[in-house]
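Participant: Can you look at this prediction? I've put the sequence above it.
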Amino acid sequence: MTRQCLDKDIKITPVQGRVHVIFDDAEIASSLNALELDEPGAPLRIYVPRGDVREDVLEMSETHTTCPYKGVASYYNLKTLTADGPDQAWYYPDPCPLVEPIRDHLAFWGDRIEYRRSEV
């Protein structure tokens, strides 16, 4: 299958300081290497390196979506002792060249997801 990737004015920049990802009041990720992806017409997204995410909260989902600018996204369900978050984390295992820096990074969304920043 040939991947079709379209061009768009997407900006990817390093986040200053440390990013903490909170799910249902529990920290599930902490990173000094997070990236902001600014895509016109879409909410600002923060991508955290997979190695900075707690593996014990990730459960592979069968969900996949396609973005013409980023590629095919794979999803994770989030699971803690107190909460489940279906399809609330995603990543691009083979991103389009335009967004190659987000390879091996996860983004999160949902009403129980909170991003906090702290100084190093």
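Facilitator: Nice, thanks for sending it over.

Participant: contacts, neighbours, all on C-alpha from now
Facilitator: Noted.

Participant: Go ahead and confirm Pro95 touches Ser74.
Facilitator: No. Using Cα atoms under 8 Å, Pro95 makes no contact with Ser74, being 10.9 Å away.

Participant: and the comparison structure, right after this:
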Amino acid sequence: MSAGRDVEDVWSYPRPPAVEASDELVVVELGGVEILRTTHSYRVLETSHPPTYYLPVDAVADGVLRPIAGTTVCEFKGEASYWDLVVGDRVVPAGAWTYPRPRPGYEMLLDHLALYPGRMDRCTVDGEVVQAQDGDFYGGWITSRVSGPFKGAPGTLGW
């Protein structure tokens, strides 16, 4: 667990989600290389979900992000745009998303992206390897800092 940080119960997180600045060291590896390293991120905290980390776009290695067509809408954050992640011959389709025009209350997410940790080779937070949230829709990052149960697994859609 991150030094000096209490374990958080995801059922105490609010809805609509809160956004919290984080100084944790986040490292993302893909295709055998480190594609991102930062101590400046945001955690989006929503009831029943492990945090989703939003990372500075400018911290991503050059050439990794390739914009793709299509959007989705989050009732809270706004319209999301998607990116493939490309490292050499490795392509992760729609592996990351951004909010180019975040709704009020989520403006700090501008110029930040979220990604699916389960589609990367490895993601760490303060040196701890992240476990991906179950399911193919959510992008939560499970560490020893959070406790569940977590939405996303089969049978949890109605939670």
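Facilitator: Arrived safely. All values reported here derive from a predicted model rather than from experimental measurement.

Participant: Aligned to Thr71 of the second structure, what sits in the first structure?
Facilitator: In the first structure, the residue matched to Thr71 of the second structure (TM-score structural alignment) is His64.

Participant: Where does the closest residue to that match other than its chain neighbours sit: helix, strand or coil?
Facilitator: In space, and not counting its chain neighbours, His64 of the first structure is closest to Ser74: 4.8 Å by Cα to Cα, 6 or more residues apart in numbering. Classification of Ser74 of the first structure by DSSP: H, G, I helix; E, B strand; the rest coil places it in strand.

Participant: Now for Ser74 of the first structure, how many residues are close by?
Facilitator: Residue neighbour count, defined by other Cα atoms under 10 Å, stands at 20 for Ser74 of the first structure.

Participant: where's the aligned residue in the second structure for it relative to Asp23 of the second structure, distance?
Facilitator: Residue pairing (TM-score structural alignment): Ser74 of the first structure is matched to Ser81 of the second structure. Distance, Ser81 of the second structure to Asp23 of the second structure, using Cα to Cα, to the nearest Å: 25 Å.

Participant: Then Leu45 of the second structure?
Facilitator: Distance, Leu45 of the second structure to Asp23 of the second structure, using Cα to Cα: 15 Å.

Participant: name the element the spatially closest residue to Ala114 of the second structure that is not a sequence neighbour belongs to?
Facilitator: Nearest residue to Ala114 of the second structure, sequence neighbours excluded (Cα to Cα, 6+ apart): Tyr54, at 4.6 Å. Secondary-structure assignment from DSSP states H and E places Tyr54 of the second structure in strand 52-56.
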